[in-house]
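**Student:** Got a predicted model here, sequence first, then my questions.
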Amino acid sequence: MAVSDEPLHRVVVLVRPGLLPMELGIVHRLFGTAVDDTGRPLYSVVTCAAEPGEISTDADFTVNVPAGPEALRNADTVVVPAAVEDYGPQQRGRLSPPVRAALAQVPATARLASICTGSFVLAAAGLLAGRRATTHWKSCPELSALYPEIDVDPDVLYTDDRRVLTSAGVAAGIDLCLHMIRSDHGADVANTVARGTVVPPHREGGQAQYIDRPVPEPADDSVAAARVWALEHLGETVTLEDLARRAATSVRTLTRKFRQETGMPPMQWLGQQRLQYARRLLERTDEPVDRIAAAAGFGTGTAMRQHFREALGVSPRAYRNTFRGAG
């Protein structure tokens, strides 16, 4: 088979001071190991900075980046990783003049992508307006508040909306890059890259399964007694009437106060507590799914599996395989 002389797809990574080195490594590793069936590389990967030179990281070393923003002028794909500055609320929603000038050099035809809180750079540049996007789950509320024009999805690992892509926290950058490789060259190439990197070619579910939502201690509020009682009886049938009786109030008043004090209706709150309790048992015990389902109040393993699929995008078994012993 003849070797193609077609120019390589050029991936340019725009890094900033306070770079998270893993995110830069992800892009170089995955795109850098993608080859065709002759062994020819499919991408060239270049790192650049708005102000080239020695770039600080969040670790105890720096990265020397000789290429400046001119590297962006002939980019086919531009990737913006996270930086320490993204985590300061006073920085979000702002672009430094050098970064803004660098982004202005990106061709209109280029594909744009961000890893983790690099999405704040794309948002501040107006590149996510009217699009679906995500970022690390801890930062999704801030992204949504700062940019109401963006459809922020806190549950997914990555989004792809008309050649502008975003990913969740650090490791979701792997999922994002594999998705781009898969879109460009098919599943076989992406799967080969994934195998070489010893990562799954596609992860089940979204980032909802990684959000740690501890079962809260009830606050000193007017439905506290009902909430305490419910947490102690998760494995039993609990009705609105039961909760109202424990709160010494009517069902209507209970529902209103629950919304005021927890932000959700009573039964939705109860469902979240059951889900969280089941997650803890899956992480910390070897109990069968059916027994956990009964203990958490789901009744049957089938019912619990449905709740896990709807809330987390994975089955209880897949969740346990991911998190058993991680706590």
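**Tutor:** Yes, it's here. Numbering: from 1, shown residues only.

**Student:** going forward, measure contacts between C-alpha atoms and count neighbours the same way
**Tutor:** Noted.

**Student:** and the nearest residue in space to Cys140 that is not next to it in sequence, how many neighbours does it have?
**Tutor:** Leaving aside its chain neighbours, Cys140 sits nearest to Pro154 (5.8 Å; criterion: C-alpha to C-alpha, 6 or more residues apart in numbering). Neighbours of Pro154 under the rule other C-alpha atoms under 10 Å: 22.

**Student:** how about the strands in this protein?
**Tutor:** Remark: strands assigned in the chain by DSSP state E are 9-15, 43-49, 53-56, 62-65, 77-80, 111-114, 132-133, 151-152, 158-161, 164-167.

**Student:** okay if I get those strands as CSV plus distance to Arg305 and mean neighbour count?
**Tutor:** CSV is the format used below for the strands of the chain (distance: least, C-alpha to C-alpha, whole Å; neighbours: other C-alpha atoms under 10 Å):
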stretch, distance to Arg305, mean neighbour count
strand 9-15, 40, 24
strand 43-49, 41, 21
strand 53-56, 45, 17
strand 62-65, 46, 15
strand 77-80, 37, 24
strand 111-114, 33, 24
strand 132-133, 28, 24
strand 151-152, 26, 18
strand 158-161, 24, 21
strand 164-167, 26, 27
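
**Student:** And those: which comes nearest Thr302?
**Tutor:** Among the strands of the chain, the nearest to Thr302 by C-alpha to C-alpha is strand 158-161 (28.6 Å).

**Student:** Now do that closest one: everything it contacts.
**Tutor:** Strand 158-161 has contacts (C-alpha atoms under 8 Å, 6 or more residues apart in numbering) with 131-134, 165-168, 172, 175-176.

**Student:** also this one, for the comparison:
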Amino acid sequence: MGFSTVAVMLFDEIPLFEASVPIAVFGERRSGLPDFDVRAVAAEGGPVRTDAGITLAAPHGLDAVDDADLVIVPTWRHPLGRPPAREALQALSRAHERGATVVALCLGTFVLAATGLLDGRTATTHWRYAPLLASTYPRIQVKPDVLYVDEGDILTSAGSAGGIDLCLHLVRRTYGPQTAGDIARSLVVPPHRAGGQAQYVDHPVPAPVDGDPLGETLDWALRHLDQEITVDALSTRALMSRRTFDRRFRQVTGTTPTQWLLHQRILHAQRLLETTREPIEQVARRVGFASAVTLRPHFRRQVGVSPTAYRETFGGPDAPNAARAADETRRAAPELA
């Protein structure tokens, strides 16, 4: 079923960026895109104060949730702070009971958990707070290492960029990959990242600036994924010893060079499968694997499905044009954390 009315519940003392994510995704106004009725709701009444000291005048009260097709809690104040207002929790429960899709992004999962709607379900949140979610709500099966969890009528996501991924996933699930891709290109973000991907794997690439050998090296690696690249070769290119390179790399990206390289290859394979009709054997070689046989186990391990199944699900109808747009998106914003 589609959705047209989106209620975004804003609580007091929330982070400004996360609060704006669903409004940015569903509020896009452009010919050819669905015209969503996006309602910013003051979930606790009155102006909404953000953690940056900026006050927002949300134009809607909780009554705007009552007939929304999609209800989103985009974020939450610190989980150990004061609890959400009872009226807001009741509005969420009523929305779910009448059949609305309910979504929690990042720390918003704590609000949804407080309603009891997540009991017996699988959910995620920002990895830093996943242990707290699991200990506070032991009836929830918490998955700390994924971008988002889709349980049909209830969906939850990791932090920041994970919220964008989930919103685009909802558009893709309901309106197809072309519409999701159009919105993603407008936002200059990757059009799709599978929910099963690890939160901490899609590591940011430091912007290559003069005098920054690590950033320049990683930028070079992204442009040469079809070649054999060793960690020793990268450390040499960065003019560092292997030990120094490994330490600096982990400081900047949070992972090892080998893990990062493997994931970048899989990400590039996903883009090619989404946006081209190239044989999988050729896709494998273009992203640095010797053959499709070598690609498949790594792809399945990270994405959760085979390359063929992924293409059948997410391959767009206008592959050549989509490929060019995806390349432009990747150059503009190589990765999001």
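**Tutor:** Perfect, I can see it now. All of these numbers come straight from a predicted model, not from anything done at the bench.

**Student:** And the residue nearest to Cys140 of structure 1, what's its match in structure 2?
**Tutor:** Here Pro154 of structure 1 is matched to Pro144 in structure 2, going by TM-score structural alignment.

**Student:** and Gly32 of structure 2, how many neighbours?
**Tutor:** Number of residues near Gly32 of structure 2 (other C-alpha under 10 Å) recorded here: 8.

**Student:** gap between it and Thr174 of structure 2?
**Tutor:** 15 Å (C-alpha to C-alpha, to the nearest Å).

**Student:** ok, now Arg301 of structure 2?
**Tutor:** 26 Å.

**Student:** ok now do the spatially most central residue of structure 1, which residues does it touch?
**Tutor:** Closest to where the C-alpha atoms of structure 1 average out (C-alpha atoms, centre = their mean) is Ala168, at 2.5 Å. Contacts for Ala168 of structure 1 (C-alpha under 8 Å, 6+ apart) come out as 115-117, 134-137, 156-158, 207.

**Student:** how about those residues in a markdown table, adding distance to Tyr147 of structure 1?
**Tutor:** As requested, the contacts of Ala168 of structure 1 are exported to a markdown table (distance: C-alpha to C-alpha, whole Å):
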| residue | distance to Tyr147 of structure 1 |
| --- | --- |
| Ile115 | 18 |
| Cys116 | 16 |
| Thr117 | 14 |
| Thr134 | 12 |
| Thr135 | 13 |
| His136 | 15 |
| Trp137 | 16 |
| Val156 | 18 |
| Leu157 | 20 |
| Tyr158 | 18 |
| Gln207 | 21 |
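
**Student:** Show me which of those residues is closest to His28 of structure 1.
**Tutor:** The shortest approach to His28 of structure 1 among the contacts of Ala168 of structure 1 belongs to Ile115, at 13.3 Å (C-alpha to C-alpha).

**Student:** what's the burial count for the counterpart of that closest one in structure 2?
**Tutor:** In structure 2, Ile115 of structure 1 lines up with Leu105, judged by TM-score structural alignment. Leu105 of structure 2: 35 surrounding residues under other C-alpha under 10 Å.

**Student:** where does the strand or helix carrying Thr244 of structure 2 sit relative to the chain's centre, distance-wise?
**Tutor:** Here Thr244 of structure 2 is covered by helix 242-253, with elements defined by DSSP states H and E. Computed by C-alpha atoms, centre = their mean, to the nearest Å, the separation of helix 242-253 of structure 2 from the middle of its chain amounts to 25 Å.

**Student:** what comes up buried for that helix?
**Tutor:** 242, 245-246, 249, 253 (16 or more other C-alpha atoms under 10 Å).

**Student:** mind listing what the equivalent of Ala59 of structure 1 over in structure 2 touches?
**Tutor:** Mapped onto structure 2 by TM-score structural alignment, Ala59 of structure 1 lines up with Ala52. For Ala52 of structure 2, the contact set (C-alpha under 8 Å, 6+ apart) comprises 15-16.

**Student:** One more: Val199 of structure 1?
**Tutor:** Counted by C-alpha under 8 Å, 6+ apart, Val199 of structure 1 has zero contacts.

**Student:** any idea what it aligns with in structure 2?
**Tutor:** In structure 2, Val199 of structure 1 lands on Val189 (TM-score structural alignment).

**Student:** Then Glu70 of structure 1?
**Tutor:** By TM-score structural alignment, Glu70 of structure 1 lines up with Asp63 in structure 2.

**Student:** Thr33 of structure 1: what's it in contact with?
**Tutor:** Thr33 of structure 1 sits in contact with 41, 193, where contact means C-alpha under 8 Å, 6+ apart.

**Student:** circling back to that earlier point, tell me the counterpart of the residue nearest to the centre of structure 1 in structure 2.
**Tutor:** Using TM-score structural alignment as the criterion, Ala168 of structure 1 maps onto Ala158 of structure 2.

**Student:** For its match, give its distance to Asp219 of structure 2.
**Tutor:** The value you get for Ala158 of structure 2 to Asp219 of structure 2, if C-alpha to C-alpha is used, is 26 Å.

**Student:** likewise Trp260 of structure 2?
**Tutor:** Applying C-alpha to C-alpha to Trp260 of structure 2 and Asp219 of structure 2 gives a distance of 13 Å.

**Student:** do Asp67 of structure 2 as well
**Tutor:** For Asp67 of structure 2, the distance to Asp219 of structure 2 - C-alpha to C-alpha - is 47 Å.

**Student:** who's more crowded, those two?
**Tutor:** Asp219 (17 against 14).
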